[in-house]
Structure formats: C-alpha cells, structure tokens
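S.K.: got a predicted model here, sequence first, then my questions.
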Amino acid sequence: MSRLRLILDPFLLLLIAMVVLASMVPAHGRGAQAVNIAADVGIVLLFFLHGAKLSREAIWNGARAWKLHLATLGTTFAAFPLLGLATQQIGALPATMRAGLLFLTLLPSTVQSSIAFTAIARGNVAAAVVSASFSNLLGIFLTPVLVALLMQGGGTAGMISLQSIEGIVLQLLLPFVVGHLMRPWIGGFVERHRTMLGRVDRTSILLIVYSAFSAAVVEGLWHKVSRAELALLTGVCVAMLIVVLLFSWALGRVLGFAREDAIVLQFCGSKKSLASGVPIAGVLFPASVVGPLILPLMLFHQIQLIACALLARHYGAEAEREEGTRNQEGSGEVNAV
C-alpha cells in the first residue's frame, strides 16, 4: 500500500486540484494581493522549518563518503543542467515551457522519496539520507546562482532582478539559517510533530501553486498552451529522466561503487524536488510566469515517482533473489560438512 501511495502521490493530486481551482476561480484584485502575501508567508515558514529539521550531525556526516556525495551532486547540479540547456533547442515548445524545463534541471534532489526508494531497492539508506539532505541544503544557494547564470535568455531575460536576489536572502536563506540556529530549542518540538509540520509544508506549497496559477490564468495561460505542446512536454520529461537514470547508473559503474551506493547515486541524482522548486520559483520569477514555468516540474515529478518506484521494486526483488541464493549455498555447504 505504501508503494502504491508513492506511485499515485496524493499530494500531486492536490496540486492538480489547485491548478483546476485556479483555472476556474483565479484570484483577482485584492483577493490576489491577499493570496500573494499568504504565499510569501508560506515560503518563509517552509524554509524556516527546513532549517529547523536539518540536524548539524547530518551536515558534518556529509563530509564522509565524499566520492559518492560528489558524484550525486555532480549529477544533480552539473549533468542535469546540461540536459536542461539541450532542451532549449526544442523550438516547438513555447519559451516559457523551455525555461521551465531548464529551471527544473537546476533544482536540488528530493529527500523523502529518494530515501524511500533507496530503502525499497535495498540500497545504502544512511548515505541516501546524507546525499538528499546535502542536495537540498546546497540547492538553496546553488539553484538561484545557476538560474542567474543560465536563465538570462530564451524568454527569461530580465526575470532575475535585484528584487529577486533580495527575495532569495529574505525569504529563503534568512529563514533557513534562523530555523537551523534555533534547532537546539525547537528541534525536539519539530521531531515530535514532524507529521503535523509536514502538513504545514504541503499547505504552503499548495497555496503557492494556487497563487502562481491564478496569476498565469489571468494572463491567459490556457489560451497559450495547446494539447500538442503538453504532449511534447511530457515526452521531453520522460526522455530527460531516461537519460539521467542511465547516466547515473553508468557513472556508478565507472567509479566502482558497490551496488548499494550505486542505487543511492541513481535515485538521489535523478530526482528533482517539487517541494523546493515551487517556492524558489515563487521568489525568483514574476507571478505571471510562475504557473507555466512550474508545469514541467509538476509533470516530471510524477513521471520520476512512477519510474523510480518500478526500478526500486525491481532492484529490491533482485536483492532478495541474490540473498536467497546465498542462503541456499550457505546451507548446502553446512550440510556437506
């Protein structure tokens, strides 16, 4: 049942519901201003909680198994962005969709699903926790820098402004740092109420999505995007995921990683975080373009869950068969003696 939930992803269904709601009842006028203010507050709260959740031990442990963590970060923040740059040559997609494809490749890895899939696949769960956490931590700094470096053309020129940089500091970095510094006092509360605070995270993201798509619908989003473009966008997302899954697995083989570590590299290196991507987009880009900009991310998020769930089950079954074979061989040797 838990595996089925990973594939279906009820949270994504809620995100789709927010898109539908924004399409049918977009926020206008003062209502839009109120929603935007609430979304900004949600972003601050989201990153404050991220900082409070991350233990200092996890940060220091990131220095261990450096070869694996560097390979994962290299896949996430170097190889993936190269794919994103390649998609900018697809002229059949609107400029904002191409920008969205590039933006998703600049995001950090997911945390929860990366760890969950690594566990199902019988991989190195401890290393997955460190790699995914480190990716999210560095993403707060690296993603805005990569956006500033790589997204100044192709329909995104002028989107990154001094105001955007100010937003990064005030809405992302400062709350994260304050939350982490307050961890000695609030860490216990955060751990005890992790489920409840997870709902706060999700509610904040839903509010940001509603705000973003409301602004996009008011600007005529659904009159500018055709079904053919959505189908092509889906195909591009599938192709990108296949390429990065193959690349990450081949890189693990080249670097001589054990099977358990190669699984970490593949699952942590191939994921892109919706939870981080939506609020970062809300800070970096004008409200009118955030909706179409995160469409590729929402599609990719669901595709990666389905593909990685299938892969994780395959790896897990393979590990069980190998373990069963070793047990039979061991019992055979004992009987022979």
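M.R.: Cool, the structure landed.

S.K.: make it CA atoms for all contacts and neighbour counts henceforth
M.R.: OK.

S.K.: quick one: the helices in the stretch 151-300 of the chain, in order.
M.R.: Remark: helices assigned in the stretch 151-300 of the chain by DSSP state H, counting those that start in this stretch are 162-167, 174-181, 183-192, 194-218, 221-224, 227-254, 259-270, 274-284, 287-336.

S.K.: next up, a structure to set beside the first:
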Amino acid sequence: MEKRLSALFDPFLIALIATVTTASLLPARGVGATIAGWAADGAILLLFFLHGAKLSRQAIVAGAAKWKLHLVVLATSFLFYPLLGLGAEQVALRIAPAMAAGLLYLSLLPSTVQSSIAFVSIAGGDVPAAIGAASLSSIVGIVATPLLAQVLMGAGGTSAEQAIDSILKIGCQLLLPFAAGHFARPWIGPYIARHKALVGRVDRGSILFLVYTVFSAAVVEGLWHRTDLHDLVAALAIGLVMLAIVLAVTLWLPRTLGWAREDEIVWRFCGSKKSLVAGVPLAAAIFPAPQVGMLLLPLMLFHQAQLMVCSVLAKKYAAGAARV
C-alpha cells in the first residue's frame, strides 16, 4: 500500500503544499521579503547552474539520429500545447478568471526530464531517444518559454526596449548559469555523480524556497482573497482536458504515420508532460513576484494529474493493453 501511494502522490508535491501553507500563514514581509527576494535570485542562479552541470553531453546527443522524433516532441511542447493554452485561457476567463494566466503559462513550459524518461522506460519505449528528447526540450525551454511568455502574455512589457531588457535579464539569470554549469561539468561532474542525493536535495530545496518567496508575495497581495475552491477545481478540469487532447493526438498521429511503438511511447510521454521543476524558477525569473504564486497554482495541480495519468498509461503499455 505504501508503494502504491508513493507512486500516485509525488512526495515533492506534498512538500510544495506544505511550503505554500507556510507562506500563506507566515508570509515574508517588509525587510524579510526584500532579503528573501535577493536570496530567490541566488536560488535561480544556483538551480540553472546545477541543471547545466547535471546535463551530460552524452544525454544531449542520445538518440540524435531520431531528429524527426525530437522535432515533433518540441513542436508538441512549444507549438501545439501553447495553442491549447490559448484556448484554455479563453475558457478559464469565463469560469475561473483567476486561473486563466496560469493555465496559459503551464502550456508554454518544457517537458519533464526524469519522470518522462522513467515512464518511457516502464512502457518499453526507446530510452536513449527519450533522454535526448527530454533533455533537448529542457534546454530549448530556457529560451522558448520566456519568449512565448513575452509574446502571448506580455511578460516583461511589450515595447522594444522592454523586450530587450527582458531578454538580457533571462540571459543573465538563466542561460549564463546554465552554460557555466555545463562547461564546469568536467571538473564538478564526478562530485555531482557521487553525491546525487545531496545535489537533489539542494535542487529541490532551492525550488521550495522560491515557492515560499513567490507565494509570500502573492499572499501579501491578496492571493487567497481572489481564489477559491471553484477556481482550483476548474483549473484542474481544464488542465486534464488539455492533457487528454495531447495524449489522444500523440496516440493517433504516430499510428497514422506508421511509427514504431517505441517512438510512439517517447512522443506521448515526452510531448505530453510539463515540468514543475523548470516552471517555478522560470516563472520567478520572468514575472513580478506577486504574480507568480497565482500562475503556479494550475501548474501544481497539473503536475500531480499528469503523474497519475501517465503512471497508469505506462503500466498499460507495459502490459500490452494500451492500444485503445
């Protein structure tokens, strides 16, 4: 029973809920909020440095021969999903306006890495291709997500000068530490490999601190006065519809095109997932802190839903009963 529960409920999500609860009851204010904001900027730098350091060049080129597969995964993540996000935003504006921007934001994010690869492995897909596709999505997302957020959500302003300032900020806060971490990998890679558990705790601890900071700012600005249970349920329902559409399309298209089962599995799992781990620091870097808490609520709900749905789907593939 314990194993089944841990498979369905991500322990990290439980930690996130506890962090949001703490921020709601004891938000950082005044000088504390200022210090937390500075520390949050440092946490973003650390996160992307570690992301770059953990990404091996073998992972980047893994499955590179399947470039068509990588392209369709990227197109699903950064073209098809955003189109669905625009539709979801319009629906949410009518039934849950507070969740509209968050639903659009989650549609702009890259795929997950670890969970996508794990599900592909369980389902019997092409694991090297999944490593390449998920890693490439993560890298492209550092640039694509902020640009899409600027175009579709007006993040960072709409004037040319504001756009340039936003791009420079993203470059300094995300791309430079990511590149620095990756180029430092020959020296720090062995340490990271030996201390994966410690690095993972630092990684997730930084994300939890970011969540506390942005939700504190949102709570001070009246987050829970603008959100109720109806909004959360509506966001979850709309997110599930988006996920169902992507899973249906990534089932129908590869079979229509005559793709191998192993490639179909990679497309479905890598193309349908959205990364909470990337979504938190990206939102904190792109948007003003008081806006971020509201933006992340739909993503947190979607994160748990996709894990549960994809877990069931992977097991069906493994059992040979997924062709429905």
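M.R.: Yep, that arrived. Since we're looking at a predicted model, the values are computed, not measured.

S.K.: that older thread, what's the closest of the helices of the stretch 151-300 of the first structure to Thr143 of the first structure?
M.R.: Thr143 of the first structure lies closest, by C-alpha to C-alpha, to one member of the helices of the stretch 151-300 of the first structure: helix 274-284, at 8.4 Å.

S.K.: what's next to the closest one, contact-wise?
M.R.: By C-alpha atoms under 8 Å, 6 or more residues apart in numbering, the surrounding residues in contact with helix 274-284 of the first structure are 43, 104, 107-108, 110, 136, 144, 159-160, 164-165, 167-168, 171-172, 202, 205, 208-209, 212, 290, 293-294, 297-298, 301.

S.K.: residue in the second structure paired with Pro184 of the first structure?
M.R.: Counting by TM-score structural alignment, Pro184 of the first structure corresponds to Pro186 in the second structure.

S.K.: so what's the residue count around that match?
M.R.: Using other C-alpha atoms under 10 Å, Pro186 of the second structure has 12 other residues around it.

S.K.: tell me the contacts of it?
M.R.: For Pro186 of the second structure, no contacting residues are found, by C-alpha under 8 Å, 6+ apart.

S.K.: distance of it from His51 of the second structure?
M.R.: As judged by C-alpha to C-alpha, to the nearest Å, Pro186 of the second structure and His51 of the second structure stand 14 Å apart.

S.K.: map Arg268 of the second structure onto the first structure.
M.R.: By TM-score structural alignment, Arg268 of the second structure lines up with Gln266 in the first structure.

S.K.: so who does that match touch?
M.R.: By C-alpha under 8 Å, 6+ apart, the contact list for Gln266 of the first structure reads 72, 245, 248-249, 252.

S.K.: overlap between those residues and the second structure?
M.R.: Retained in the second structure by both residues aligned by TM-score structural alignment, their matches' C-alpha atoms under 8 Å are the following of the contacts of Gln266 of the first structure: 245, 248-249.

S.K.: by neighbours, which of those residues wins?
M.R.: Result: Ser248 is most packed of those (other C-alpha under 10 Å), 26 neighbours.

S.K.: tell me who's in contact with that residue.
M.R.: Ser248 of the first structure neighbours (C-alpha under 8 Å, 6+ apart): 75, 262, 265-266, 269-270.

S.K.: for these, give me TSV that also has distance to Ile280 of the first structure.
M.R.: Formatted as TSV, the contacts of Ser248 of the first structure follow (distance: C-alpha to C-alpha, whole Å):
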residue	distance to Ile280 of the first structure
Thr75	20
Ala262	29
Leu265	24
Gln266	24
Gly269	19
Ser270	19
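
S.K.: from these, which single one is nearest Val225 of the first structure?
M.R.: Using C-alpha to C-alpha, the contacts of Ser248 of the first structure come closest to Val225 of the first structure at Ser270, 27.2 Å.

S.K.: number of nearby residues for the closest one?
M.R.: As a burial measure, Ser270 of the first structure scores 30 neighbours (other C-alpha under 10 Å).

S.K.: what's the answer for Trp224 of the second structure, then?
M.R.: Quick note: Trp224 of the second structure (other C-alpha under 10 Å) scores 12 neighbours.

S.K.: map it onto the first structure.
M.R.: Match for Trp224 of the second structure (TM-score structural alignment): Trp222.

S.K.: can you tell me which two in the contacts of Gln266 of the first structure are farthest apart?
M.R.: Pairwise distances across the contacts of Gln266 of the first structure (C-alpha to C-alpha) peak at 11.9 Å, for the pair Thr72 and Leu245.
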